[in-house]
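Undergrad: here is a sequence with its predicted model. Questions after.
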Amino acid sequence: MTSRPHCHDLYTVDQVRALDRRAIDVLGIPGFELMQRAAVAAFAYLQRCWPKARRIGVYCGPGNNGGDGFLLAALALQSGWQVTLFALSGDARGDAASAKERFERAGGHVHRWDGQTAIPVADVHVDALYGTGLTRAPESVPASLIERLNASGEPILALDVPSGLNADTGQCPGVAIRAHATITFIAHKRGLHTGRAAEQVGEMELDTLTLPQALWQDTQPDATLLEAQAMPPRARHAHKGDNGHVLAIGGDVGTAGAIRLCGEAALRAGAGLVSVATRESNLIALNSARPELMAHAVDGPQALGSLLDRADVLALGPGLGQAAWGHALWLTALEAGKPLVLDADGLNLLAREPQRFTQAAILTPHPGEAARLLHSTASEVEADRFAAARALAGRYGAIVVLKGAGSLIADPDGRLAVCPWGNPGMATGGMGDVLTGIVAALLAQGCSPWQAACLGVGLHARAGDAAAALGERGLMASDLLMPLRRLLNGLDA
């Protein structure tokens, strides 16, 4: 993604349509001119991505997205390229009809896609079937084209949005183009950055079509992409008491690893002190593996009291369990009123006994936990991750991190950020425990809850990407700890 104006701003489909309409009605830029600019930008991007390409297949729908495709195809013909173009129908509308005529005047021939014809062999296929308006599954004839393009093994460039992907939610109600690259126009559509979009968009570039800054001045983005950040250097006279005391609570019988990962991540993320309240049977393992953790045997709420008094921030939930021991510690910890990060069984207990937080609280659910907290289903959460994250933050009065591809961070006022990093290798046990420790440590070091959540999610995902340099399969949660330390300090991982 290039560094351009608005490259970190995310908009809803309705907002982008309004921007497009404003460019035409207020700024006086004809719609066909915008279409020409999009085609020029897309053809230039295609040449940068595939400099040896000279044969393309172009696939156009009846709307403006198809118009972009017709004009790109005309540019390719004028450059001496071999172009095969299929249209979904013989009818194009409005500016798209003018674009079709220009392609034909350039010597192009429009083939009608009937669901039976073989697609051409091409250096690159250009997807201009559907734009931002599609929210349902593609019908059978275009679906067959999408399936053949995906199966071709040849590169695909998507114009604006990979066809079949919901540009608002990031979900695919049916088949969808798996693009190798996507060039999106005017503004980033929020759905291209979370959920299933990670599988569909490939490399992505935004082109604002040289529109003036005045276009965006009255439109607040719906969300923003996180930017890479680190913690500032410590004062030379700093001591451990200046960097906060995290108390990690959890690790029932058989889950010592979860609370160790959480505590060790808090140390690597810069907490001055980290205590662990856990089962007595875990002490030998914790003290042997990581003596910097101050591990304490806690058999019930009374034993937790003195540890809570000394702590600045609580990391509550990794390996906690939902039985009597975990439930009692959970209740006691919440009643202490300390700032906290709540994960795993801490969230499952909250779903059973809901409450709205008055202290600083950060919840870090995956979609299944989010569904329990909303009394919904994981599929309903994934159907609109933006709405789910905002609903959770509003219901519980907390900052919410909705984990997954394109993790979301939401606050009770509706502010929302999206994480652009991370990889499938991170879909393994213990990753959430590490995130909990990181966020708790940042909160203990003086970050606001919003800052701690955003910085913590970003560092966690970037560390995961650095650790995946050796391959995604086999990536373990503990592999994040050393790149985390470098990234936290502003060093290359």
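TA: Alright, I've got the coordinates. Numbers count the residues shown, from 1 in each chain.

Undergrad: use CA for all of it now, contacts and neighbours both
TA: Fine.

Undergrad: isn't Glu472 right up against Asn423?
TA: Yes. Contact criterion CA atoms under 8 Å: Glu472 and Asn423 qualify, at 7.4 Å.

Undergrad: check the secondary structure at the residue nearest to Asp492 when sequence neighbours are not counted for me.
TA: Of all residues not flanking Asp492 in the chain, Arg486 sits nearest, at 6.4 Å (CA to CA, 6 or more residues apart in numbering). What DSSP: H, G, I helix; E, B strand; the rest coil gives for Arg486 is helix.

Undergrad: cool, and the one 4 residues further on?
TA: Of the three states, Gly490 takes coil under three-state DSSP.

Undergrad: equivalent analysis for Ser275, please.
TA: Assignment for Ser275 (three-state DSSP): strand.

Undergrad: ok, and here's another one to check against it:
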Amino acid sequence: MPSCAPMAVDQTLLRAWQLPMPDPDSDKEGRGHVLVLGGSREMPGAVILAATAALRAGAGKLTIATGRSVAQLVALALPEARVIGLAETDTGGFTRDAVATLDPLADKVSAILIGPGMQDERATAVLVHALLPRLAGSDTSVVLDACAMGAILFPPDGVAPFRFLQPVVLTPHAGEMAHLSGAAKDAIVADADHHALDAAARWNAIVALKGARTVIAAPDGVSWQHAGGNVGLATSGSGDTLAGILAGLAARGATLAQATCWGVALHAQAGTRLARQFGQLGYLAREIPAEIPFLLEMIAGRQGSDP
């Protein structure tokens, strides 16, 4: 496995790695269809944040699959979305019936984000492992966030270590990486590059190990790093917006690595812009998505510099 120094995710790299743009004559299908699967009775807002971010990142069509108990609330909050209500477990997950409900969408979505606001890690792992074979061989990009990353800990055959057959994106912070890998959190913080690269190779995933310096690692040993943003991004719901941005970019046709690098940079720069307006502490995760369309244009060189 290569052990090259990580590439800096900066404006030079991103402008040389332009995101796919829809044909001017294309309709919303040409901009990609994203499915956000998540939410629970206690955390319905997570899917709203993630789904809003996916649309702000440029996805053209949005479907949300969430708990039946909160589906109407989510639909009212996001009139742009089709919302599907799923049967729930007593502990905040979804039953296996969700697979049959979602099966007709498997051939229609460009990207699927699983995890924001879900609570039952074991039930979520069962659902992830039931859905992944249905998506195998397709062009659907898969982003696993929060609870859904626990699929690594509960392999379908009970045999560890687990490895995804097709690459997915994983978005752990150091605490989540400790939970998934068994390594100590302090050790992960001290050597984020090693742990991100090792996890990417073992799990066959693009791993975005989040922190003040985010390390992005691919299974082939290529890695990137982004240092930026501010402490204000360490707030409830911020990770949901990042995951939504990644899914929206992937739905547009970005590769998993490209969507992750761009998404991390966009998320950080949105925090920088909000800190100028509100101060470093106190801005809200719900305010992050509105910054994304301008930043997409600015970083790509289609708008003037950020004032």
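TA: Okay, I see it. Computed from a predicted structure; not experimentally measured.

Undergrad: quick one on the thing from earlier: what's the neighbour count on the residue nearest to Asp492 of the first structure?
TA: Residues contacting Arg486 of the first structure under the criterion other CA atoms under 10 Å number 17.

Undergrad: could you report the separation of the counterpart of it in the second structure from Gly58 of the second structure?
TA: Aligned by TM-score structural alignment, Arg486 of the first structure pairs with Phe294 of the second structure. Per CA to CA, to the nearest Å, Phe294 of the second structure is found 11 Å from Gly58 of the second structure.

Undergrad: same deal with Ala205 of the second structure?
TA: Counting by CA to CA, the gap from Ala205 of the second structure to Gly58 of the second structure is 24 Å.

Undergrad: which of the two has more neighbours?
TA: Higher neighbour count among Ala205 of the second structure and Gly58: Ala205, with 27 against 23, using other CA under 10 Å.

Undergrad: mind checking what secondary structure the equivalent of Glu42 of the second structure over in the first structure has?
TA: Matched by TM-score structural alignment, Glu42 of the second structure corresponds to Gly254 in the first structure. Secondary structure state of Gly254 of the first structure, per three-state DSSP, is coil.

Undergrad: neighbours around Gly254 of the first structure, how many?
TA: The number of residues near Gly254 of the first structure, taken as other CA under 10 Å, comes to 11.

Undergrad: tell me the contacts of it?
TA: By CA atoms under 8 Å, 6 or more residues apart in numbering, the contact list for Gly254 of the first structure is empty.

Undergrad: for it, give its distance to Thr278 of the first structure.
TA: In terms of CA to CA, Gly254 of the first structure sits 11 Å off from Thr278 of the first structure.

Undergrad: got it, and Arg485 of the first structure?
TA: Relative to Thr278 of the first structure, and taking CA to CA, Arg485 of the first structure is found at 25 Å.

Undergrad: what of Gly263 of the first structure?
TA: Gly263 of the first structure sits 11 Å away from Thr278 of the first structure, going by CA to CA.

Undergrad: so between the two, which is more surrounded?
TA: More neighbours surround Gly263 than the other of Gly263 of the first structure and Thr278, with 36 against 31 (other CA under 10 Å).

Undergrad: that one maps to what in the second structure?
TA: Using TM-score structural alignment, Gly263 of the first structure lines up with Ala51 in the second structure.

Undergrad: thanks a lot, catch you later.
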